[in-house]
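Sharing a model prediction with you, sequence too.
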Amino acid sequence: MAEINEAEVMDALHECYDPEIPVNIVDLGLVYGIDINNDEGKVHVTMTLTAMGCPVAGDVMAEVEMRVREVENVKDCKVELTFDPPWSPERMTEDAKWELGMV
């Protein structure tokens, strides 16, 4: 079976944006982990949101699933939402901080 390229999965996640902040979820530090099961063609993404009770949580998760499923050899994607550890601005990349005028 052909393998799923982790770099392509990360590229797909870089195309997912928080609807309220004009920065992708990777640079915001919302992605906590990616597990790839090449035997089954599945990707499991563990992520968080900037705030509990985010009204667009379902939209963000659906976009992550959709974009990852578009990656070659991916048959399915599951997104797990966690708030442990809680997100904080320290998780953002320098690029995100620059984009938001925080540096």
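Ah, there it is.

CA atoms for contacts and neighbours, from now on please.
Noted.

ok, residue 13 to residue 102 distance?
The spacing between residue 13 and residue 102, counted by C-alpha to C-alpha, to the nearest Å, is 23 Å.

In contact with the residue nearest to residue 76 when sequence neighbours are not counted, which residues are there?
Distances taken as C-alpha to C-alpha, 6 or more residues apart in numbering put residue 42 closest to residue 76, at 4.8 Å, once the chain neighbours are dropped. Contacts for residue 42 (C-alpha atoms under 8 Å, 6 or more residues apart in numbering) come out as 36, 74, 75, 76, 77, 78.

try this one side by side with the last:
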Amino acid sequence: MDKTDIYKMLEEVKEPLLGIDIVNLGLVYEVSFKDEYDVEIVMTTRNEDSMLAEYIALSAREQLTGKIKNLEHVDIKFVSAPKWNKDCMSRYAKYLLDL
């Protein structure tokens, strides 16, 4: 299991308001492993909606713990800087949103 695998799994987690995954939206800033049973994700949201952040965190945890055997802890840290903007999005996400 490596970072690439985690990012691929997180591509299954949709931002509910736009319906596009959190990786292509550029919401995931960093993935790191504390050890083989513990992963940390640093990310942001498009706005400061705490309910949206909670939903995304829950969805990400469910996605990872459902697919990674023996994963004990998913630590998701939301940061406000750097602030998200449309430049964070992948070309694919921009295409889907017709930007």
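Looks like it arrived, so ask away. Note that the coordinates shown come from a computational prediction; the quantities given were computed from them, not determined experimentally.

Is it possible to mark the buried ones in the contacts of residue 42 of structure 1?
Neighbour counting over these (16 or more other C-alpha atoms under 10 Å) leaves 36, 74, 76, 77, 78 as the buried ones.

Look at the equivalent of residue 33 of structure 1 over in structure 2 and say how many residues are nearby.
Using TM-score structural alignment, the equivalent of residue 33 of structure 1 in structure 2 is residue 30. Taking other C-alpha atoms under 10 Å as the criterion, the count of residues near residue 30 of structure 2 is 12.

part of a strand, is residue 30 of structure 2?
Yes: applying DSSP: H, G, I helix; E, B strand; the rest coil, one finds residue 30 of structure 2 inside a strand.

any idea how far residue 78 of structure 2 is from it?
11 Å.

what sits in contact with each of the two?
42, 43.

Helices of structure 1, start to end?
Assigned by DSSP state H, structure 1 shows helices spanning 6-13, 57-69, 94-99.

got JSON lines for those, with mean neighbour count and distance to residue 22 of structure 1 too?
Compiled in JSON lines, these are given as follows (neighbours: other C-alpha atoms under 10 Å; distance: least, C-alpha to C-alpha, whole Å):
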{"stretch": "helix 6-13", "mean neighbour count": "16", "distance to residue 22 of structure 1": "14"}
{"stretch": "helix 57-69", "mean neighbour count": "18", "distance to residue 22 of structure 1": "13"}
{"stretch": "helix 94-99", "mean neighbour count": "15", "distance to residue 22 of structure 1": "8"}
